[in-house]
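In: what shape does this take:
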Amino acid sequence: MALHSPVVQVSHPIVIAENVALPAYAQGDTSVPLIRTTIGDVFDQACQKHPDRLAAVFCEENISWTFRQLNAEVTRVAANLYDLGVRSGDRVGLFMCNYSPGFLLLLAAARLGAVAAMLHPTFLAHELEYALQLTDCNVLVVQPSYKTTDCIQLLLQIMPELETSDSCQCRIAKFPFLTAVFVAECRGVGTFGNHRLCPTNWRSISGLTCFHTFVALPYSQATVAAISHLDVKPTDPICISFTSGSTGKPKAVVSSHRNQLNASYLTGRFIKTTGHMVICVPVPMYHIYGTVSSAFVVVTHGATVVFPGSLYTSKATLKTIHTHQCNVVVGVGPMYVDQMLHPAFGQTSLASLQCAVVSGSNCLPLVKTEIIRRFQLRQLLNIFGMTGDIAELDAQGYCRIIDRKKDMIIKGGENIFPGEVEQCLTEHPNIQNVAVIGVTHEWMEEEVSKA
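Out: The predicted structure follows:
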């Protein structure tokens, strides 16, 4: 998915360029100049312009920051990373959900010219090993647990040297570039529904360092001054996002400051609200969609972003929209269906909501209609970009998704590859053979079936 190239826009048809054979090419509005600076520079401008405006809220952690406070937090994180030795081009791995440390690290990396590697907390041990070797992370920040997974035990499977390494001086055979592994223990981490996972006592592992203790270390104004003089360029990379692509093997996609800034800026321009944007973000930050609609929309539009929780729930999302008077919400189609089916939907006032953004997959027409009607929206944006799907563009400039080149299953915006599911199932001793296919689903677009 590439948000920088919105193909479907509900309220505005695409304009077909003159003297170009149809349906091979479509051209949007080119009158708006692109931003040609860095995320750090634009963030500094936003902090100067809106110092007392609320910038970010993390409901599960009971944390909220104004732009002034957010700037101070980002400065502290960036300074301590700089003193640790993190420099331009170094990779900082984020293995976590929607928690405040990841948000701060993303902006701190931008200020340093470092690159945030957005690692999915859903990764199994072999997947995390693959991702870390692919990105050559210098620093890794993890949460202790994810749902029922003990992330510390997962780490020890692929880097047992942590048990004998010194803090911030790791020597890991499989990951020669990795020198520091931090654990960010936040409110809510390890909680999933009514089950609370008690992860490994990571504080007894010598190679692991508490992230909050680390960023609380004193730093000098000389360090802050040195950071302000770093030569970060718009074309420098800012994040590495993992996408399933269309071939079945997760790919590490590198985005630059210019790419992410303009994806956020242009997406924000499509959104029509009265007053400044207050955006409810239930989608994960480790997806490109979540990155653009959270940290960077704060930078480009002076928006307030509100995270209902570390993991998505319809109840928390509805409560967040109501409590924080959000006028924009982002999500994939099935999230909105889930919210409409929740008992709290009709009992919670969503009068502040003006726009819903749908991405991750092509939203079904029936779902679009129901979202607009039941949420009583002024606007719905379906942003569906370059995904490798086969599409048709008609004479009016409307795009219709008709097929995919591969047998990938798209369920609620998530890419599922039959081969991976088949491989997992065949490891069961009572299963001799299996074939996984996708079947049409009314709300989820597709569901996984097996035979």
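
In: rest of the way, CA atoms for contacts and neighbours
Out: Noted.

In: mind listing the helices for the stretch 1-150 of the chain?
Out: Shown for the stretch 1-150 of the chain, the helices assigned by DSSP state H, counting those that start in this stretch span residues 39-49, 67-84, 100-112, 125-135.

In: quick one: closest of those to residue 371.
Out: Distance to residue 371, taken as C-alpha to C-alpha, is lowest for helix 100-112 among the helices of the stretch 1-150 of the chain, at 28.9 Å.

In: I figured residue 336 hits residue 371, correct?
Out: Yes. Taking C-alpha atoms under 8 Å as the definition, residue 336 is a contact partner of residue 371 at 6.8 Å.

In: following the strand or helix carrying residue 153, which helix or strand comes up?
Out: Assigned by DSSP states H and E, residue 153 belongs to helix 151-158. Scanning forward in sequence from helix 151-158 by DSSP H and E, the next helix or strand is strand 180-183.

In: for residue 336 and residue 371, indicate the residue with more neighbours.
Out: residue 336 (23 against 20; other C-alpha atoms under 10 Å).

In: and that one, what does it touch?
Out: Applying C-alpha atoms under 8 Å, 6 or more residues apart in numbering to residue 336 gives the contacts residue 371.

In: so it: helix, strand or coil?
Out: helix (DSSP: H, G, I helix; E, B strand; the rest coil).

In: so residue 339 is in contact with residue 314, correct?
Out: Yes. Under the criterion of C-alpha under 8 Å, residue 339 makes contact with residue 314 at 4.9 Å.

In: residue 21 is nearest to which of the helices of the stretch 1-150 of the chain?
Out: Nearest of these (C-alpha to C-alpha): helix 39-49, 37.4 Å.

In: by how many degrees do that closest one and helix 67-84 diverge?
Out: Here helix 39-49 runs at an angle of 150 degrees relative to helix 67-84 (axes from the mean of the first three to the mean of the last three C-alpha atoms, to 10 degrees).

In: contacts for helix 39-49?
Out: Contacts of helix 39-49 with the rest of the structure, by C-alpha under 8 Å, 6+ apart, involve 67-68, 71, 107, 110-111, 234, 257-258, 261, 296, 298-302.

In: give me the most central residue, this structure.
Out: When the chain is reduced to its mean C-alpha position, the closest residue under C-alpha atoms, centre = their mean turns out to be residue 285, at 2.2 Å.

In: next, the second sequence, to be compared with the first:
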Amino acid sequence: MEVHVSVAPSHASGSTGVPLLDETIGDNLDRTVRRFPDRDALVDVAAGRRWTYAELAADVDVLALGLLDLGITAGDRVGIWAPNRAEWTLVQYATAKIGAILVTVNPAYRSHELEYVLNQSGIRLLVAAAGFKGSDYAAMIEEVRPRCADLEFTVLLDGPLWDSLRERGAQGDPADLARAAAALDPGDPVNIQYTSGTTGFPKGATLSHRNILNNGFFVGELCGYTERDRVCVPVPFYHCFGMVMGALACTSHGAAMVIPAPAFDPAATLAAVEAEACTSLYGVPTMFIAELAAPGFDGYDLSSLRTGIMAGSPCPVEVMNEVIERMGMAEVSICYGMTETSPVSTQTRVDDSVERRVSTVGRVGPHLEVKVVDPETGATVPRGTPGELCTRGYSVMLGYWGEPQKTAEAVDGEGWMHTGDLAVMDADGYLAITGRIKDMVIRGGENLYPREIEEFLHGHPDVLDVQVIGVPDAKYGEELMAWVRMREGAEPLTAETVRAYCSGRLAHFKIPRYVHVVDEFPMTVTGKIRKVEMREAAARLLESM
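Out: Down below sits the predicted model:
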């Protein structure tokens, strides 16, 4: 007799026990201020400045009144182009309070990209640092300004117009701010974030108060945040990791946000954790790798750390173990998501095993749904079968700013955001990301997933970090190439030594044919590996061989 065992579909819904926050970001901040006026809200370590919640609220309101005085109103786009600093956060909350839409501009942008974003989103006011890391922002703004018809005002931080804006706000009438805030709805757009475009120009994911406030809140809930937490945020504010999982997770719980430096610096980050007794630390895996390798690492007192978030790209097993054992982050959480979903869709829980945290990106978050579908047919696949991950719920963006066609390509008629990521859901609803659909390598008809091979090569004692890509091959269509960063003092690996290491332990077709030793990988500002750039460089390298 034949027995048929039915396998559940790859679909899961999050818990709904804790209700969604149905309020604006400004109202939520005010509620936190009433509860915890005297607790630390914001610490800018590099600038030597700190704010309690009462002080933060006062400065935010002054800036919001200054913006109203300038004529900025609900729906106007206000750009912020600066590295991490306290003023960034003040602008974030001041714009939210009056219903202006904050457009976050990547600090790495140059004039061509700046001009595109200013025009595509129709920015009226741009708040910017004068410059950073050799980039003269002020000069680039002047260069593009004549071609940006919507740009009426530019305010440079630390300049006279910034001081004037705040002085005018200090003379403003709080009743004007109260009226502006009362007219807002949680569903209103509050933020435009440009996704790292790997092809063509980036797209502006438009996010509402409801989108990002709830995402920050529930990420904080799953990290167990309370007003006693102090969160070290070395990740960029211009990205959801900094301004949502960082700022909004903190302010929705009364926790303190600690800015260790304007841009990521391993020593400054470790020093900030020690000096401010941080309980949580954020980063992409490459940041944690850099911190663990920092000179004098063992001399830092990190005993205050309890948790943190690792996101942006998959975490190698060895790195996770070191973060738990050497940094004391026993409750470290893995988050997965994308800008278009505010960003987090899945997260590991505090009581998940280390195995769960290194092999999966956790389970679906509260009030959200996830499913894994066949990329060709759109049908939900059985659990244990790979397919494209899709997300639905409060977190899905309002759309790409001014691009309804591209929005329709990403979000289907039933509200599902199609991520472009390959995933497998297990029997308990945990998801493993196996790569990008476009990163999958097809070698002689075999579907190869770079993540699996990278995990294996991470076990090599001389390998600090590794990325695997597909490169063109006349015989097989594609072949594998490993880009490797070596540990200090180690002998560089070759294709032969890698083959010897893999032989008998990895299927022959999964062994990289080419090995390229590098000091760094090409990366986005948020720490995501740019595999598109790696593939282009590899093709040129092979042509010259």
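
In: what stretch of the second structure does the helix holding residue 153 of the first structure fall on?
Out: Aligned by TM-score structural alignment, helix 151-158 of the first structure corresponds to residues 137-144 of the second structure.

In: so for the matching stretch, what gets flagged as buried?
Out: By neighbour count with 16 or more other C-alpha atoms under 10 Å, stretch 137-144 of the second structure contains the buried residues 137, 140, 141, 144.

In: with distance to residue 333 of the second structure added, can I get those in CSV?
Out: Output for these, formatted as CSV (distance: C-alpha to C-alpha, whole Å):
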residue, distance to residue 333 of the second structure
137, 36
140, 39
141, 39
144, 42
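
In: between the residues you listed, which is nearest residue 528 of the second structure?
Out: Closest approach to residue 528 of the second structure among those (C-alpha to C-alpha): residue 137, at 23.6 Å.

In: right, and the closest one touches residue 128 too?
Out: Yes. Using C-alpha under 8 Å, residue 137 of the second structure is in contact with residue 128, at 7.3 Å.

In: helices or strands next to whichever strand or helix holds residue 484 of the second structure in the packing?
Out: Applying DSSP H and E as the criterion places residue 484 of the second structure in strand 477-486. Judged by 3 or more C-alpha pairs under 8 Å, 6 or more residues apart in numbering; DSSP states H and E, strand 477-486 of the second structure is in contact with strand 441-443, strand 463-473, strand 514-517.

In: chain center to the shortest one, what's the gap?
Out: The chain centroid and the centroid of strand 441-443 of the second structure are separated by 29 Å under C-alpha atoms, centre = their mean, to the nearest Å.

In: could you point out which element follows that strand?
Out: Toward the C-terminus, strand 441-443 of the second structure is succeeded by strand 446-448 as the next helix or strand (DSSP H and E).

In: same deal with the last one?
Out: Next helix or strand after strand 514-517 of the second structure toward the C-terminus (DSSP H and E): helix 531-543.

In: now that following helix: buried residues?
Out: Neighbour-count burial for helix 531-543 of the second structure [16+ other C-alpha under 10 Å]: 531, 534, 535, 538.

In: residues near the corresponding residue of the second structure for residue 332 of the first structure, how many?
Out: Aligned counterpart of residue 332 of the first structure in the second structure: residue 284 (TM-score structural alignment). Residues lying near residue 284 of the second structure (other C-alpha under 10 Å) number 21.

In: look at residue 456 of the second structure and say how many residues are nearby.
Out: 15.

In: ok, back up a step: so which of the helices and strands packed on strand 477-486 of the second structure is the most packed in?
Out: Among those, the stretch with the highest mean neighbour count (mean count of other C-alpha atoms under 10 Å) is strand 463-473, at a mean of 21.

In: can you put the helices of the stretch 1-150 of the first structure in JSON lines and add distance to residue 210 of the first structure?
Out: Converted to JSON lines, those look like this (distance: least, C-alpha to C-alpha, whole Å):
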{"stretch": "helix 39-49", "distance to residue 210 of the first structure": "26"}
{"stretch": "helix 67-84", "distance to residue 210 of the first structure": "13"}
{"stretch": "helix 100-112", "distance to residue 210 of the first structure": "12"}
{"stretch": "helix 125-135", "distance to residue 210 of the first structure": "20"}
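
In: hang on, the earlier thing: contacts only, for the residue nearest to the centre of the first structure.
Out: 97, 98, 291, 294.

In: need the counterpart of it in the second structure.
Out: So residue 285 of the first structure corresponds to residue 237, using TM-score structural alignment.

In: what's the answer for residue 47 of the first structure, then?
Out: By TM-score structural alignment, residue 47 of the first structure lines up with residue 33.

In: likewise residue 378 of the first structure?
Out: Under TM-score structural alignment, residue 378 of the first structure pairs with residue 330 in the second structure.

In: same thing with residue 69 of the first structure?
Out: By TM-score structural alignment, residue 69 of the first structure lines up with residue 55 in the second structure.

In: tell me, how many neighbours does residue 276 of the second structure end up with?
Out: Neighbour tally, residue 276 of the second structure, other C-alpha under 10 Å: 17.

In: how close does it get to residue 318 of the second structure?
Out: Using C-alpha to C-alpha, to the nearest Å, one obtains 27 Å as the distance from residue 276 of the second structure to residue 318 of the second structure.
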